[in-house]
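J.: have a look at this fold, sequence not included:
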């Protein structure tokens, strides 16, 4: 009983986003349209150095959902890669070997470390890859990924368990590792208006090489095409290998970001 109480205190029970936020997810198409309209501004982001970037889709999504992001990063000068495994129907454990093989092939072909951008469940995969093979991973960027605190606090938990055959919260040791510090730079991009996952499940522990960046009013299904989020991704990927500095919120989308003090205090 004592152990159960301490575990509950460490990870208090969270609730999935309410019905209003869930219905509001339909605004994702507006975020995509905004990115199209603002594409000339987005192309002013720092240019890439040609290193490989692996884009991992979210639950129930496929590589098609990552096409706008990959196209944007390709235009900025990166060597982008799809995950190439069809629709993501979940299964962190069963996907580990295939994902590690995919990462190894990209790393071997490019001869350089690989940055990984993961949307929602794809971000959980990305963090796991960084733990398994830090020598192949340059940095990790997650988009609305539920990897911390009470990870059952999503509106997709039951469907994930049904389709993947895995129990969310059923492997505490693995989940603690995913939520902990990574051996590579990490950025978590999230929104408090997320209608699928509780935003508190997206918070990493802030450190000299890890940060949380809140994008105001972004949706879960649209954060990967949200112009303010795309700018963050481009800025973070442009950092030199082995270097990390906090995201500068004074750029062209400054109004879309919460102050760093708020983002950091939320992770405590």
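T.: That came through, no problem. All of these numbers come straight from a predicted model, not from anything done at the bench.
J.: CA only for contacts and neighbour counts going forward, please
T.: Noted.
J.: contacts only, for the closest residue to residue 155 other than its chain neighbours.
T.: Spatial nearest neighbour of residue 155, excluding adjacent residues (Cα to Cα, 6 or more residues apart in numbering): residue 196 at 5.1 Å. By Cα atoms under 8 Å, 6 or more residues apart in numbering, the residues touching residue 196 are 16, 17, 21, 22, 154, 155, 156, 220.
J.: cool, residue 18 as well?
T.: Here residue 18 is in contact with residue 195 (Cα under 8 Å, 6+ apart).
J.: what about it, distance to residue 69?
T.: Note on residue 18: its distance to residue 69, by Cα to Cα, to the nearest Å, is 28 Å.
J.: check it against this one:
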């Protein structure tokens, strides 16, 4: 899917105001929890969940709890609030992945929400022998970095200019990682322009569209099911996400017009 990055603007004020949907989305997650248990179960491999900008592991508790119940060893990043690439953060994330890989004797899957997804992609490029799979949730790794409603906040908290992001860890952010990668996004995202969150599809990459807010992606029932489904694939395999039957209600077909 081609994206004219020069023409992209942040989501509208209306969509930004609609981010309040995150609260009823959490209620929907709790209500749907018994049904979400029907997702494919995991094989016990470690999954590291990385939080979004200015959030912490508390924001990823619902998703990590669900993944643990599905048979994964789900972990938070344990680095406090995510204020960007402050001194030492990159090194500590690398050490966290190496620690989990050694503890479990297996590769680690990375699930990253928003800025956490950008970290996940870049870490997979740095540690391809330690990372099994990458899943991003509303992560703006394509297009202009100012096509979000949070870029000023990022510059304030991190001390970095968003235009310099390709000079940080892992190289060019828009390049896909060398491992199976799934980008989950919503066209009604009120924080990031959805076009910036879409992966270039290839043998190891895919996109899954869901309906919902940006701030609710970590506990959106459709997201949780899709994450569990993707993590359940065997190591090294990458089968397309199945949208037939009841799934077609919640997951739009990828070829519909932009």
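T.: Noted; the coordinates are in hand. In this text, all values refer to a predicted model and were calculated from it rather than measured experimentally.
J.: what's the residue nearest to residue 155 of structure 1 aligned with over in structure 2?
T.: Matched to structure 2 by TM-score structural alignment, residue 196 of structure 1 sits across from residue 191.
J.: repeat for residue 249 of structure 1
T.: In structure 2, residue 249 of structure 1 lands on residue 243 (TM-score structural alignment).
J.: now do the nearest residue in space to that match that is not next to it in sequence against residue 184 of structure 2, distance only.
T.: In this structure, residue 243 of structure 2 finds its nearest non-sequential neighbour in residue 251, 6.4 Å apart by Cα to Cα, 6+ apart. Taking Cα to Cα as the measure, residue 251 of structure 2 falls 10 Å from residue 184 of structure 2.
J.: mutual contacts of those two, please.
T.: 208, 209, 210.
J.: show me the helices in structure 1, by range?
T.: For structure 1, the helices defined by DSSP state H cover 2-10, 19-23, 28-37, 39-42, 67-75, 92-110, 121-132, 157-164, 172-179, 227-237, 260-266.
J.: buried deepest among these, which one?
T.: Among the helices of structure 1, helix 121-132 has the highest mean neighbour count (mean count of other Cα atoms under 10 Å), at a mean of 24.
J.: post-alignment, that helix versus structure 2, mean distance?
T.: With mean Cα distance after the TM-score superposition for structure 1, helix 121-132 of structure 1 departs from structure 2 by a mean of 0.4 Å once superposed.
J.: contact partners for the corresponding residue of structure 1 for residue 163 of structure 2?
T.: Using TM-score structural alignment, the partner of residue 163 of structure 2 in structure 1 is residue 169. By Cα under 8 Å, 6+ apart, the contact list for residue 169 of structure 1 reads 151, 152, 175.
J.: what does residue 98 of structure 1 correspond to in structure 2?
T.: Per TM-score structural alignment, residue 98 of structure 1 is aligned with residue 92.
J.: any idea how far that match is from residue 98 of structure 2?
T.: With Cα to Cα as the criterion, residue 92 of structure 2 and residue 98 of structure 2 are 10 Å apart.
J.: same check on residue 189 of structure 2?
T.: 33 Å.
J.: residue 206 of structure 2 is in contact with residue 182, isn't it?
T.: Yes: counting by Cα atoms under 8 Å, residue 182 is a contact partner of residue 206 of structure 2 at 5.0 Å.
J.: neighbour count for those two, which is higher?
T.: residue 182 (28 against 21; other Cα atoms under 10 Å).
J.: OK, contacts around whichever residue in structure 1 pairs up with that one?
T.: Alignment note (TM-score structural alignment): residue 182 of structure 2 maps to residue 187 of structure 1. By Cα under 8 Å, 6+ apart, the residues touching residue 187 of structure 1 are 140, 141, 142, 210, 211, 212, 213, 236.
J.: by neighbour count, which of the residues you listed wins?
T.: That'd be residue 142 among the contacts of residue 187 of structure 1, by other Cα under 10 Å, with 29 neighbours.
J.: so what's it up against?
T.: 117, 118, 119, 120, 122, 123, 124, 126, 186, 187, 188, 189.
J.: for the last one, grab the count of nearby residues.
T.: When neighbours are defined as other Cα under 10 Å, residue 189 of structure 1 has 25 of them.
J.: relative to residue 177 of structure 1, how far out is it?
T.: Taken as Cα to Cα, the span from residue 189 of structure 1 to residue 177 of structure 1 is 19 Å.
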